[in-house]
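Participant: sequence first, predicted model second:
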Amino acid sequence: MFKRAAKTLYDAVINPPADEELKESWKKSGVSLPVLWLVGKTGAGKSSVIQKLTGYDEVEVGNGFRPCTQTAAVFDYPQQQAILRFLDTKGLGEVGYDPAEDLKLLGKQSHALIVLARVSDNEQSQITQALRAIRKSARHIKPESVLIVHSCLHQVPNDSDRQRAIQSNQQSFEQAWGKPLDYCEIDFTDPADGLAPHDRGIDELRAALADKLPSVQLWLHQQRHDDAESKNFERLQPQVLWYAGTAGLSDAIPLAGLVTVPATQGKMLHSLAQQYDLQWDRRSITEFIGVLGTGFAISYLGSLGGRQLAKLVPALGQTVGSATAATVSFVSTYAIGRAACVYLYKRSVGESIDKADIQAKYKAALKEGGEARKAVLKNGPLKDKRAKNDSKKDAATESNSVVENPNE
């Protein structure tokens, strides 16, 4: 029986489903992308924030936006296998633009709010009015899900004047919301302007956003790496996260995960191999399992089977079993993807395979993925009961929601 189960899983990894099948499964799950809503006056730097976070240039960001209302647009990142959605509305204070409807509708669809304010602009009444409106219409957005971003620091060169301006605006925003709000300071400039550093505050912004959106903190916590392999993984990490999320969703259903999880992981390994211009075949999977260690396959099969049995226990299995299975599948898929990237990189450049190094990367990714998943389950905005009730009330208008299923 063990051999038959192992063969089924092995075949699922070697011959996984096409991406389209995985996308369809994700659609049916009803899971939404985390939505990051950017609010601010024209010139506050909303597009610059998206450019810095995604690494896309101005043209790519401009072409990537698609309208969701007459005055708002969304930008999915990455565009093929999205893990995050940016929501952008017209600049507050623009002539002829009444933000009332946008603030009422879009607040219900967002999970975190970024408010951008230029340090040199001491007229922020439009933003304070917007904050009051959002607080009333989108009660699921808690103070801890709001980030004030004070931008364009170079426009007030004197340190004392700049800090006074920041504190004045911050106080106004907190009074409007009625609670203390987190904030950070950024100054994104064109390198040609000669203002160094041209990306001041980017690390602080990423760290702050990771707290607001735990489900994408693995991506937001990308660090600067000196070695080529780690830089490659920065580029591939969103893809690995997408597959990890898919595996976690499929394993929440009793018995389904027995095949869908390894199939999803197999598709991920195939896709990663293609990125390195390599074939993922029986030789590859055998060698890769060997690199991870002799106990990996036995542990993997035992863990997968045990999770399915746990989900079949009446009442308990449908809560604890499913939640645990989804978490373990997310974490293990992320760790397998991280280890595979090291393995594939070494093969692609003809370097010797260092088992100890790959195993260390695998274990580190297990820990990293576990911490991120715990944060999602503990703090994730989608868990908010009021948000769930709002979503039921808005079911009639769901087709117009900016929170669509990914990859539609």
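Facilitator: Structure's in. What do you need? Numbers count the residues shown, from 1 in each chain.

Participant: only C-alpha atoms for contact and neighbour calcs from this point on.
Facilitator: Noted.

Participant: shouldn't Asn331 be in contact with Tyr362?
Facilitator: If you look again at residue 331, you'll see it is Val, not Asn. No: Val331 is not in contact with Tyr362 according to Cα atoms under 8 Å; the separation is 10.4 Å.

Participant: in addition, the following structure is provided for comparison:
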Amino acid sequence: MTPPGLIIAAPASGTGKTTVMLGLLRALAEDGVVVQPFKNGPDYIDPAFHRAACGRASFNLDSWAMARGLLEAITLQAHEADLVVAEGSMGLFDGVATTGASGTGATAELARRWGWPVVLVIDVSGQAQSAAATALGFSRLDPRMPFAGVILNRVASPRHERLVRAGMAAAGIPVLGALPRRADLALPERHLGLVQAVEHPDLDRLIAGYAAFVREHLDLAAIRRAAASHSAPEVERGTARLAKPPAQRIAIAQDAAFSFLYPHLLHGWRNAGAEIRTFSPLADEAPDDDADLVWLPGGYPELHAGTLAAAACFLDGLRRHAATRPVHGECGGYMVLGEALIDKSGESHRMAGLLGLVTSHAQRRMHLGYRRALLLAPMAGIAPGTMLSGHEFHYSTIVSQADAPLADVVDAEGKAVAETGSVRGKVTGSFFHLIAAGAS
């Protein structure tokens, strides 16, 4: 049975919902509540923060990229929890224009599907009673979506709070708390979003501060009552399917340069009996000699290009493995499999040379969006002809590319994407991050 839950959402990005989410997760955990976090959409950074906040693995739920069976299998990971708390992405109703595997990817679809009421975090700076119009519109746009109320964020003063609350009361919108403006609570960001959780030496202290802030200014009892006011539908276990492992023994690079792999994939592979062997290229560790597959996830190799170029043990081990068994790289991992990586200063760093690819961060251009990829060649144990769903987000530019294309790739609207990935022998790479393969 899926426990009761709620969704922390917002009218737009940048309103402070991540601060609320992390503080709420920690405060609930401190109160003895076993809370299961989820993240809507293709975000591979926030789940690590969720885990740090409550001690429980967080998973993505993505109705565009995931079919019903995979969504239900991931949701079942909450069966031993007391409460689900899901963090939305972008604005509450924001998704893509076309329907994917089971929806458009909008946060509102999670609320409708599982009956988790929405708690809307509203940035009320620069307005007072007018904020009620925003809340009222969001609460009524879709009558099928359960709506719990609002959290007011960046409140300037007690008088400001009274005026905003008066507007909400006149509109019949419950206020579940009001957070004063606190610039010191912002998490640092870089071009792909938040700086990774593993890069914060004082992350636990920061999250503890968020929890104290949330506990002081939010009505936690009312938030828990709102979650309990709606029951989630039963999930049919026979239809729920996690991802199948592409190999039995999988060596996965894992450190500050390689960390962007969706948690549901690792969880599914382990559940199916695969052995996960992690290693650190930054520490010049080679993949295990008996691994069946080496997987280099995305991350920030461009910030560590000099270290990676000098990691002889790692690079030699990678080349030995590629001579007889599959190697796959996603985004940052793809760039490391290439001939060279040019950093933002324009300096070129020699990489593994397993693909004829040169990429540059000196020539920055954002690539962002969902991807469908029809495999033209085997990829890490996945057969050609398989349709993959994934997401691409990077700022690097291909300077040269000399290998056969890995896949026919299109975006969410079906338009062809030039970045097709590469294949050379048993080595494959792509700029898109895999979310699901074939029927899920």
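Facilitator: That came in fine, so what should we check first? Just so it is clear, the structure is predicted and the values come from calculations on it, not from any experiment.

Participant: quick TM-score on the pair, please.
Facilitator: Superposed pair, TM-score by TM-score structural alignment, normalised by the length of the first structure: 0.30. Supporting alignment: 181 aligned residues with a Cα RMSD of 5.9 Å.

Participant: Val331 and Tyr362 of the first structure: which is more packed in?
Facilitator: Neighbour count, other Cα atoms under 10 Å: between Val331 of the first structure and Tyr362, Val331 has more, with 26 against 22.

Participant: excluding chain neighbours, what is closest to that one?
Facilitator: Leaving aside its sequence neighbours, Val331 of the first structure sits nearest to Gly369 (Cα to Cα, 6 or more residues apart in numbering; 5.0 Å).

Participant: neighbours of that neighbour, how many?
Facilitator: Count around Gly369 of the first structure with other Cα under 10 Å applied: 24.

Participant: what strand or helix carries it?
Facilitator: helix 355-379 (DSSP states H and E).

Participant: which residue ranges of the stretch 1-150 of the first structure form helices?
Facilitator: With DSSP state H, counting those that start in this stretch, the ranges of helices along the stretch 1-150 of the first structure come out as 2-14, 19-29, 46-54, 58-64, 100-106, 125-137.

Participant: same deal with the stretch 301-408 of the first structure?
Facilitator: Going by DSSP H, counting those that start in this stretch, the stretch 301-408 of the first structure shows helices at 316, 322-348, 355-379, 385-393.

Participant: out of those, which comes closest to Gly248 of the first structure?
Facilitator: helix 322-348 (4.1 Å; Cα to Cα).

Participant: would you mind listing the buried residues in that closest one?
Facilitator: Using 16 or more other Cα atoms under 10 Å as the test for burial, helix 322-348 of the first structure gives 322-346.

Participant: tell me what angle the helix or strand containing Gln239 of the first structure forms with helix 19-29.
Facilitator: Assigning secondary structure by DSSP H and E places Gln239 of the first structure in helix 228-250. On the basis of axes from the mean of the first three to the mean of the last three Cα atoms, to 10 degrees, helix 228-250 of the first structure is oriented at 50 degrees to helix 19-29.

Participant: helices and strands around helix 228-250 of the first structure, which ones?
Facilitator: Counting by 3 or more Cα pairs under 8 Å, 6 or more residues apart in numbering; DSSP states H and E, the packing neighbours recorded for helix 228-250 of the first structure are helix 19-29, helix 257-275, helix 322-348.

Participant: tell me where the stretch 51-200 of the first structure has strands.
Facilitator: Ranges of strands in the stretch 51-200 of the first structure, per DSSP state E, counting those that start in this stretch, are 66-69, 72-77, 84-89, 112-118, 146-151, 182-185, 187-188, 199-200.

Participant: distance to Gln126 of the first structure added to those, as TSV?
Facilitator: Listed next are the strands of the stretch 51-200 of the first structure as TSV, based on distance: least, Cα to Cα, whole Å:
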stretch	distance to Gln126 of the first structure
strand 66-69	20
strand 72-77	17
strand 84-89	13
strand 112-118	11
strand 146-151	14
strand 182-185	18
strand 187-188	22
strand 199-200	26
